[in-house]
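>>> dropping the sequence and predicted coords here.
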Amino acid sequence: MRVSIDSDLCIGSGQCALTSPSVFDTDDDGFGVVRPGQEDGRDPMVKEAVRACPVQAITLDAE
């Protein structure tokens, strides 16, 4: 699985970083980013972070 955040959709609510801090962080402007090396989406909380995003900016795709 591959996780990504659509920066055009992200509103910076921070739900991803709160739900799965080992995978997600926020940039200097407060918008969500995937931590380097965590793009594989293996953390079990990634699916919960996808659900928690209020604007569905996070995608989890099969590779």
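Received it, and whenever you're ready, just let me know what you need. Every value quoted in this text rests on a predicted model; they were computed, and no experiment measured them. Numbers count the residues shown, from 1 in each chain.

>>> please make it C-alpha for all contacts and neighbour counts, starting now.
Noted.

>>> which residues of this structure fall in strands?
2-5, 24-26, 32-34, 58-61 (DSSP state E).

>>> who touches the first one?
Contacts of strand 2-5 with the rest of the structure, by CA atoms under 8 Å, 6 or more residues apart in numbering, involve 32-34, 39-41, 46, 57-63.

>>> okay, pairing it with this:
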Amino acid sequence: MRIVVDLNRCEGYAQCAFLAPDVFVMHGQEALMYDPGPGEERSEQVLRAAAACPVQAITVEGEVLSDVR
């Protein structure tokens, strides 16, 4: 799995950091840092975080779980 965050689109709502804190971390109020290649064991958290992004700044590529609720 590979994650790409459009940092120009990201507005710092931090929903991703709440849902996948091992992958996304806010530094200050606007700076997002993230692991672009988290392990497959985090795929459910990452997919939930990407879906929760209000501005859809997170793209997930590669093999991921297909049944996220």
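Noted; the coordinates are in hand. These figures come from a predicted structure and were not determined experimentally.

>>> circling back: buried ones among the contacts of strand 2-5 of structure 1?
Buried members of the contacts of strand 2-5 of structure 1, counted by 16 or more other CA atoms under 10 Å: Gly32, Val33, Val34, Glu39, Asp40, Gly41, Val46, Ala57, Ile58, Thr59, Leu60.

>>> how far away is the first one from Asp40 of structure 1?
It stands for Gly32 of structure 1. 16 Å (CA to CA, to the nearest Å).

>>> how about the third one?
Using CA to CA, one obtains 10 Å as the distance from Val34 of structure 1 to Asp40 of structure 1.

>>> can you check the last one too?
Applying CA to CA, one obtains 9 Å for the distance of Leu60 of structure 1 from Asp40 of structure 1.

>>> overlap of the contact sets of those two?
Met1, Arg2, Val3.

>>> quick one: which of these is most hemmed in?
Val3 (21 neighbours; other CA atoms under 10 Å).

>>> wait, what's in contact with the residue nearest to that one when sequence neighbours are not counted?
Residue nearest to Val3 of structure 1 in three dimensions, not counting chain neighbours: Leu60, with 4.5 Å by CA to CA, 6 or more residues apart in numbering. Listed by CA under 8 Å, 6+ apart, the contact partners of Leu60 of structure 1 are Met1, Arg2, Val3, Ser4, Gly41, Lys47, Val50.
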